[in-house]
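[1] Sequence and predicted structure are below.
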Amino acid sequence: MSVGGADARSGHLPVMVAQVMEGLRVIGDGAYLDGTFGRGGHARRVLERLGPGGRLLLMDKDPEAIAAAEREFGADPRVTIRRGSFAALGDWAPVRDGVDGVLLDLGVSSPQLDVAERGFSFGKDGPLDMRMDPDAGESAAAWLARADEREIADVLWTFGEERVSRRIARAIVARRGEAPLTRTADLAELVAGVMPRGRHDIHPATRTFQAVRIHVNRELAELEAGLEAAHAALRPGGRLAVISFHSLEDRIVKRYIARHAKPPPGNRRLPAAPVFEPSLIAIGDARKAGAAEVAANPRARSAVLRVAEKPAAAELPR
C-alpha cells in the first residue's frame, strides 16, 4: 500500500505512516505500544517489522476499536490487547518490563467521526454524546444540560479558543430552558445562528465541538498523564512518537519534550543547580504531512508529529 492510501482491511487512512515508522525506528525483537489503536493503521506497520520475538501492545478506550483489534490481531502471539486509556498505560503489567517505542495518535479517529451515532461530527446528525469510551463519564448532552453559563464559556474559550464563547454559552443556556440539546445538528445549528456574520473558513461550530469533546473526554489531562507514563515505560534508547491535531495538544507535547531535553534557565541569585541530565532527546523538528498525503487525506492537514528518544545512558525508573 502506498503511503497515505487507505488500508485494504479497514478502509481507514492512517496519518503520516512513513514518518511514524522512521521515528519509532522499529527493531525486530523490540516491544512497542500503540496507545491509540483506532483501526490499526500504524499498528499494522509496526507488526510487519517485528520478528517472532517482538511484542506489540495495543490500547484504546473505544470498545469498537478494541473489537477491531481482537478480530485482526487477537490470534497473533506477539500481540496483547487492552481496553483503556493510555493515561494509565503504566498500570498494565506487560508495560512494566519496559518498551522500545510508544505511539500516541491523539484526538478523535476517522471511524469515530464517520459514525453519526458517536456524536462527534457537526456534519452528521446524531446523539450528542462525544465520549471516546461510551461506557464511562458524562456525555456532551448531559454536561451541557447541567453546566452553568460561565463554565460552558470557559470550556469553549480554553479548549476551543472560541472568541465568542460567552455568546454561545448564553445561547446554549437559553435554548435548554426551552428544550434539552440532545442532537449534534441542534448544537451545530444553534452555534451557527449566533456567530457573527461574514466569511467562515471553517464551519462555525468547529471550535465548539472541539472544546466540548476535549472537556468531556479530559483529553489534555489524559495527554499529560500519558506522556509521563510513556516516558517512564521507555527503555534506554526507546522512542516516543506523538501525533497532535491542534495547537493545544502540540503545545503540551512540545513543552514536555523540551522540559526533559533542555536544562531550565539559570538564575544567578540562586545557588548553582545540579548538573542537568536530559531524560529525553528531541529527534528532529516537528513534522507535518506532505502535500500528496494531504490531497489524499484532508484530515492529515493539521497533523503534527513529534519524536523523542530516551538517552541510552538513562535508567528506567525504579
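    Sure, I can see it.
[2] Could you use CA atoms for every contact and neighbour count after this?
    Will do.
[3] For the stretch 151-300 of the chain, which segments count as strands?
    Under the criterion DSSP state E, counting those that start in this stretch, the stretch 151-300 of the chain contains strands at 234-244, 281-282, 287-288.
[4] Comparing those strands, which comes out most buried?
    Of all the strands of the stretch 151-300 of the chain, strand 234-244 carries the top mean neighbour count, a mean of 24, counting by mean count of other CA atoms under 10 Å.
[5] Which of the strands of the stretch 151-300 of the chain sits closest to A295?
    strand 287-288 (13.2 Å; CA to CA).
[6] Looks like L106 contacts I243 (just checking).
    Yes - applying CA atoms under 8 Å, one finds L106 in contact with I243, separated by 5.9 Å.
[7] before we move on, back to that, quick one: which of the strands of the stretch 151-300 of the chain is nearest P311?
    Per CA to CA, nearest to P311 of the strands of the stretch 151-300 of the chain: strand 234-244, 5.4 Å.
[8] That closest one - contacts with which helices or strands?
    helix 17-24, strand 99-105, strand 304-309 (3 or more CA pairs under 8 Å, 6 or more residues apart in numbering; DSSP states H and E).
[9] Second structure follows, compare the two:
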Amino acid sequence: MMTDLGGGNTEAEGGPVRHIPVLLKEVLDALEPQAGKVILDGTFGAGGYTSAILSAGADVIALDRDPTAIAAGQAMVAAHGGHLTLNHTQFSVLDRFAPEDGLDGIVLDIGVSSMQIDEAERGFSFQKNGPLDMRMSGAGVSAADVVNRAKVSDLIRIFGFLGEEKQAGRIARAIEKRRATHPFETTRDLAGMIEIVTPRKAKDKIHPATRVFQALRVFVNDELGELAQALFAAEQALKPGGRLVVVTFHSLEDRIVKKFFSDRSGKATGSRHLPMVVERLATFEPVGKGLLAATEEEAEINPRARSAKLRAAIRTVHPAMKADFSIFDLPDLAEIERLGG
C-alpha cells in the first residue's frame, strides 16, 4: 500500500509494523465469501485476506508480483488442499486467471507490504539502510536508476505528482548537483541529503524524505498504472453479482478507484458545451455508501490503517466497457520509463 503520511513510527518512515490485514471485517462483509465461491486476492502479501476468505469456505486464486511472497506462501497452499492457488504475476492481468464462468469476488490491497518495508535489502525504507532499489518484482528500473539518471524536470514531475512533495524542485536540483560527483547508492544516502536540503521543522510529523521515497516507489513499480489496468481487468473477470473490493492508502489511489466506479455507474455523460448526452448501462453498482475508513480502534492497534479507504461495487449483467485510461487523468510518464532501455 502507499505510505501513510501521518505521524509516528509508520511504514512511511520505515518503522517496523507487524503485518495485520487492514479493514479485514469490512473487506469480508463487502466480499461475502462462502463455500462454492471463487475469490481472487490480487495482492496476496502475507496472506491475511486469503486466510480469512479460505476460513469462510471460499476457494481463493491469489496473485503477487513479489517472488518472496510467493515462496513464503507455499506452506499455506499446501495446507489448504487445492482450495488455494498462488500465482507469481502482477494483478493488472488478473483476468487471465479467472475461471470460464467468472469470479465471485476480487480484493485488492494496493501498494507495498509491511514485509517489504522491513527488508532493508529491498530499499523501500530509509530507517533501515539498504540499496536504493524499491522494485517489488526485483526486475526493471530501480530507484537508483531514476535518481541518478532522470532529467531534473522529470524528477520534479515524479516527486511533485506521485509524492505531492511541495519542495520537489529544490530536492531535484540538489540531487542533480550531488550525483554529478557521487551517484546515490543507498536509502540513507538519499534520505540524508533530502534532510539537509529540506530540514524537518518542529511541527512536522514525518521525515522530509517520506514523500520522495513514496514517489520513487510508486514510479518504479508503476503502481497507479497497475491499479488502473487491474480495475479494467476486474470488470472483465467478474461474473454478474461478483464483488470488487479495493483498499487504498493514498488520495491518488482512491481517486483512481472513485473515478472508475463513477465512470462505470451508468450515469449520463457529455460535455456542458454540447446538447447531446450519452446514456450508458451500468457495469457496477456501489456496495453500501461506497466509501469506508478504518475505525479509531483499528487505527490505534494498526497504524497502517489510519489512511486506509475501502470502496466496493457489484458487477451487473451488462457487458464490460472499453478500457479508457483517460478517465483517470494520469500524467504521461512514458518518456521517463524508457530509462531502463
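    Received it, and whenever you're ready, just let me know what you need. No experiment lies behind these values; they were computed from the predicted model shown.
[10] Now the TM-score, please.
    Superposed pair, TM-score by TM-score structural alignment, normalised by the length of the first structure: 0.90. Supporting alignment: 302 aligned residues with a CA RMSD of 1.9 Å.
[11] Make JSON lines from the strands of the stretch 151-300 of the first structure and add distance to S139 of the first structure to it.
    JSON lines is the format used below for the strands of the stretch 151-300 of the first structure (distance: least, CA to CA, whole Å):
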{"stretch": "strand 234-244", "distance to S139 of the first structure": "23"}
{"stretch": "strand 281-282", "distance to S139 of the first structure": "37"}
{"stretch": "strand 287-288", "distance to S139 of the first structure": "32"}
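[12] Nearest to D129 of the first structure, out of the ones you listed?
    strand 234-244 (22.3 Å).
[13] looking at the second structure, where would I find the counterpart of the closest one?
    Aligned by TM-score structural alignment, strand 234-244 of the first structure corresponds to residues 238-248 of the second structure.
[14] can you check stretch 109-126 of the first structure too?
    Under TM-score structural alignment, the match for stretch 109-126 of the first structure is residues 113-130.
[15] From start to finish, how long is that stretch in a straight line?
    This stretch, stretch 113-130 of the second structure, spans 17 Å end to end (CA to CA, to the nearest Å).
[16] mind listing the helices in the second structure by residue range?
    24-31, 48-55, 67-72, 74-79, 114-118, 143-149, 152-157, 168-179, 187-197, 210-220, 223-237, 251-263, 296-301, 334-337 (DSSP state H).
[17] What is the aligned counterpart of R170 of the second structure in the first structure?
    In the first structure, R170 of the second structure lands on R167 (TM-score structural alignment).
[18] That match: how many residues sit nearby?
    Neighbour count for R167 of the first structure, taken as other CA atoms under 10 Å: 14.
[19] I'd like to check which residues are in contact with it.
    Neighbour list for R167 of the first structure: V194 [criterion: CA atoms under 8 Å, 6 or more residues apart in numbering].
[20] Over to A294 of the second structure?
    V22, L23, A305, R306, S307, A308, K309.
[21] now swap in D64 of the second structure and tell me
    Counting by CA under 8 Å, 6+ apart, D64 of the second structure has contacts G42, T43, F44, G45, I70, L86, N87, H88, T89, Q90, F91.
[22] can we see that at 6 Å?
    Each residue near D64 of the second structure by CA atoms under 6 Å, 6 or more residues apart in numbering is listed here: T43, F44, H88, T89.
[23] Same question for R146 of the first structure.
    Per CA under 6 Å, 6+ apart, neighbours of R146 of the first structure: none.
[24] Just tell me what it corresponds to in the second structure.
    Per TM-score structural alignment, R146 of the first structure is aligned with R149.
[25] Tell me the spacing between that match and T295 of the second structure.
    Using CA to CA, R149 of the second structure is found at 43 Å from T295 of the second structure.
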